[in-house]
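Q: task: produce atomic coordinates for the following.
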Amino acid sequence: MKTIKDVFTVFKRRLGDVYDANETEALTLLVVNEISDLSKAQIKAFPEKEITVGQAESLNRIVIRLQTGEPVQYILGHTEFYGLPFKVNPSVLIPRPETEELVEWVLTSVDSSSLTDYNILDIGTGSGCIAISLKKNLPNASVSAIDISIGALETAKQNADLNKVKVDFIQDDILNSKFKIQNSKISGENNQRFEVIISNPPYVTLYDKTQMHNNVTDFEPHSALFVPEDDPLIFYKAIADFALTHLTASGLLFLEINESLGNETVELLQAKGFNSIELRKDMSGRDRMIRGIRF
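A: Below you'll find the predicted structure:
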């Protein structure tokens, strides 16, 4: 690998069995941008520009790992979500574009409401991408986030520091929650506190797993992905029950969902007593998110 053009040629040859041509080109562009001082536009404009020996060695180490299917985000150690930088590692899921759409839905919903002082809870925060993005865009909100994984919470705390926001991170298992509300502004036997609860919980079934790329199934944390085949909505049941006792009246529940279980998830929320339930498609036209209101 002597020039940028050579890098693209080598990556195309060595990654052809793992990624299609478009994915390989995008990965190569991302990696060259990472290890050089060149913008993506410059990389495309000057394919004959030579790379250094050190850069070539770095690129070779990266392509070896890419050949195994390891996600490039884990290799580089970071990614971007909603315009913000996030550290990622195998203890957290890699943030995805459809989750950005869920964050956008929360922001537009809050903007269109009469809320001026509100509390938000993110369930299963992982890298903290949802909670941190919301806090960054809603600086007056009080944002909390829970996760069962200590490793995930450590990463989320690092990301909060990276993005200079304050989020209260708490270890808890939503399937057996011991969550305690601190400094609640709202009294009552249910100790309701949050105006918004949001979650992107595990929802991948064993059948879904067979359709997924190995860079997800072999590298990303299974506890954040998979659910029992005989109870694919197990987390949604727990989150709905939790939300019924921790949302304020007219509080909003937002969920990212399995695209194959949209109607079933709507029916679940209806049965639990949520109102004004809206099932929304993502940019690809798939049923991927739901909003319900607690009355």
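
Q: CA atoms for contacts and neighbours, from now on please.
A: Fine.

Q: what are the boundaries of the strands in the stretch 1-150 of the chain?
A: 78-81, 84-87, 119-123, 142-147 (DSSP state E, counting those that start in this stretch).

Q: relative orientation of the third one and strand 142-147 in degrees?
A: Same thing as strand 119-123. Comparing the axes of strand 119-123 and strand 142-147 via axes from the mean of the first three to the mean of the last three CA atoms, to 10 degrees yields an angle of 10 degrees.

Q: outside of strand 119-123, which residues touch it?
A: Contacts of strand 119-123 with the rest of the structure, by CA atoms under 8 Å, 6 or more residues apart in numbering, involve 130-131, 141-147, 174, 193-201, 239.

Q: check the offset of that strand from the chain's centre.
A: 14 Å (CA atoms, centre = their mean, to the nearest Å).

Q: re earlier: how about the strands of the stretch 1-150 of the chain in CSV, adding distance to residue 205 and mean neighbour count?
A: Converted to CSV, the strands of the stretch 1-150 of the chain look like this (distance: least, CA to CA, whole Å; neighbours: other CA atoms under 10 Å):
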stretch, distance to residue 205, mean neighbour count
strand 78-81, 25, 16
strand 84-87, 27, 19
strand 119-123, 20, 24
strand 142-147, 20, 23
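
Q: what would the ones you listed look like in CSV with distance to residue 247?
A: Converted to CSV, the strands of the stretch 1-150 of the chain look like this (distance: least, CA to CA, whole Å):
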stretch, distance to residue 247
strand 78-81, 27
strand 84-87, 28
strand 119-123, 9
strand 142-147, 13
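
Q: biggest strand in the chain by residues?
A: For the chain, the strand with the greatest residue count under DSSP state E is strand 247-256.

Q: report the central residue of the protein.
A: By CA atoms, centre = their mean, the chain has its centre lying nearest to residue 95, at 3.4 Å.

Q: chain neighbours aside, what residue packs nearest to that one?
A: In space, and not counting its chain neighbours, residue 95 is closest to residue 81: 6.5 Å by CA to CA, 6 or more residues apart in numbering.

Q: residues touching that neighbour, list them.
A: Neighbouring residues of residue 81 by CA under 8 Å, 6+ apart: 95, 96, 97, 100, 129, 133.

Q: name the nearest of the residues you listed relative to residue 256.
A: For the contacts of residue 81, the residue nearest residue 256 by CA to CA is residue 100; the value is 10.4 Å.

Q: one more, for comparison:
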Amino acid sequence: MMTIKDVFEDYRAQINGVYDANEIEAITLLVLGEITGMSNASIKAFPDRVLSTEQAEQTKNVLAELKTGKPIQYIFGVTEFYGLSFKVNPYVLIPRPETEELVEWILEGERQKVKGKRLSILDIGTGSGCIAISLKKNLPGAHVSAIDISTGALETAKGNAELNNVEVNFIETDILNIKSEIEIPKSDIIVSNPPYVTLEDKKKMHSNVTDFEPHTALFVPEDEPLLFYRAVADFALENLNADGQLYFEINEGLGKETVQLLADKGFKDIELRRDMSGRDRMIKASPL
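A: Predicted coordinates for the structure are as follows:
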């Protein structure tokens, strides 16, 4: 017989080298909730509840995968972002809380504007589609497009758009080499969370990111860490409508450099914003 309390003890004992105590608590709650259908409050209130044989087996199977460092979101194939459900797999990055803050910043700006014209938004390097889909869900009148180089990522993003009942125009292309025959609409907002992790950064990262999440969506050459920011900024100068805005999620260690890059290219009203953890995490700018 295995109880809820036993599961917490097993997880604490066996993955404490992979995650810290708070993460283990959160993961165990998530696993038990997914397997039993119980709420977090019920799980905490009934630690002596006995799991069925099948449920106990499932918790052990998940634990075995967690011990390899595999993220819980990939194990269950789903995560939550900005109050919506998203399917995730090794083709796409797992959406992060700081990216939710970027979405909120964009929505803050749009809520303050006079309504009337139909807003056009482009998400560059969409991955799971979390930014594009969340914006479309909250700005249903907007025309939203999203591009990515990865066929697998775009298939995942299309599935997520269907899951959340929104229409997004997905385009397969490489922002570093957009072919002339590919048509991308002009936009009022361009947003991008491009690859920005250098090999130096990689050394400090946990293996559950570096071993499992897609490298093309994460890493940039050590000697050119702003490669994608430069390409997106150049694209934005040509493809933003008048009074348009560019939003980036950025490498926290390269805030000043990213601001300087945009200033050198002639962007104005450049604003560097910190996330809830106090790290330089996002930038907004307007073309001249």
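
Q: could I get the TM-score for this pair?
A: After superposition, the two chains reach a TM-score of 0.97 (TM-score structural alignment, normalised by the length of the second structure), with 286 aligned residues with a CA RMSD of 1.1 Å.

Q: so which of the strands of the stretch 1-150 of the first structure gets nearest residue 290 of the first structure?
A: Comparing the strands of the stretch 1-150 of the first structure by their distance to residue 290 of the first structure (CA to CA), the top pick is strand 119-123, with 14.7 Å.

Q: could you give the angle of that closest one to strand 247-256?
A: Angle, strand 119-123 of the first structure to strand 247-256, by the same axes, to 10 degrees: 40 degrees.

Q: check the gap between the residue mapped onto residue 144 of the first structure from the second structure and residue 212 of the second structure for me.
A: Matched to the second structure by TM-score structural alignment, residue 144 of the first structure sits across from residue 145. According to CA to CA, to the nearest Å, residue 145 of the second structure and residue 212 of the second structure sit 27 Å apart.

Q: which parts of the second structure are helices?
A: 4-14, 21-36, 40-45, 53-67, 72-76, 97-111, 130-138, 151-163, 199-204, 207-210, 227-239, 255-264 (DSSP state H).

Q: please identify the most buried of those helices.
A: helix 130-138 (a mean of 23; mean count of other CA atoms under 10 Å).

Q: still on that earlier bit, any idea how far the residue nearest to the centre of the first structure lies from residue 214 of the first structure?
A: Noted for residue 95 of the first structure: a distance of 17 Å to residue 214 of the first structure, by CA to CA.

Q: one more: residue 44 of the first structure?
A: As for residue 44 of the first structure, its distance to residue 214 of the first structure is 29 Å (criterion: CA to CA).

Q: so what's residue 221 of the second structure up against?
A: Applying CA under 8 Å, 6+ apart to residue 221 of the second structure gives the contacts 198, 199.

Q: residue 214 of the first structure too?
A: Residues in contact with residue 214 of the first structure (CA under 8 Å, 6+ apart) are residue 69.

Q: any idea how far the equivalent of it over in the second structure lies from residue 18 of the second structure?
A: Aligning on TM-score structural alignment places residue 214 of the first structure opposite residue 207 in the second structure. The spacing between residue 207 of the second structure and residue 18 of the second structure, counted by CA to CA, is 9 Å.

Q: need the residues touching each of these two.
A: In terms of CA under 8 Å, 6+ apart, residue 207 of the second structure and residue 18 are both contacted by the residues residue 69.

Q: please name the nearest non-neighbouring residue to residue 233 of the second structure.
A: Using CA to CA, 6+ apart, the nearest residue to residue 233 of the second structure is residue 262, at 7.0 Å.

Q: show me what the one you found aligns to in the first structure.
A: Using TM-score structural alignment as the criterion, residue 262 of the second structure maps onto residue 269 of the first structure.

Q: show me what contacts its match?
A: Here residue 269 of the first structure is in contact with 240, 277, 292 (CA under 8 Å, 6+ apart).

Q: mind putting the residues you listed in a markdown table, distance to residue 39 of the first structure included?
A: Output for the contacts of residue 269 of the first structure, formatted as a markdown table (distance: CA to CA, whole Å):
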| residue | distance to residue 39 of the first structure |
| --- | --- |
| 240 | 45 |
| 277 | 44 |
| 292 | 43 |
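
Q: between those residues, which is closest to residue 30 of the first structure?
A: Residue 30 of the first structure lies nearest to residue 292 out of those, by CA to CA, at 38.1 Å.

Q: the counterpart of residue 238 of the second structure in the first structure and residue 53 of the first structure, how far apart?
A: Correspondence of residue 238 of the second structure to the first structure, assessed by TM-score structural alignment: residue 245. The gap separating residue 245 of the first structure from residue 53 of the first structure is 60 Å, by CA to CA.

Q: so who does residue 77 of the second structure touch?
A: By CA under 8 Å, 6+ apart, residue 77 of the second structure lies in contact with 87, 88, 89.

Q: from residue 221 of the second structure, how far out is residue 208 of the second structure?
A: 21 Å.

Q: centre of the chain to stretch 117-131 of the first structure, how far?
A: Using CA atoms, centre = their mean, the offset of stretch 117-131 of the first structure from its chain centre is 11 Å.

Q: do stretch 279-288 of the second structure as well
A: The gap between where stretch 279-288 of the second structure is centred and where its chain is centred comes out at 18 Å by CA atoms, centre = their mean.

Q: please apply the same query to stretch 174-182 of the first structure.
A: Counting by CA atoms, centre = their mean, stretch 174-182 of the first structure is centred 22 Å from the centre of its parent chain.

Q: buried residues, it. List them.
A: residue 174 (16 or more other CA atoms under 10 Å).

Q: how far does it stretch from start to finish?
A: The first and last residues of stretch 174-182 of the first structure sit 17 Å apart, counting by CA to CA.

Q: same question, stretch 16-23 of the second structure
A: With CA to CA as the measure, the first residue of stretch 16-23 of the second structure is 9 Å from its last.

Q: what's in contact with that stretch?
A: Contacts for stretch 16-23 of the second structure (CA under 8 Å, 6+ apart): 12, 24, 67, 69.

Q: contacting residues around residue 90 of the second structure?
A: Counting by CA under 8 Å, 6+ apart, residue 90 of the second structure touches 74, 212, 213, 214.
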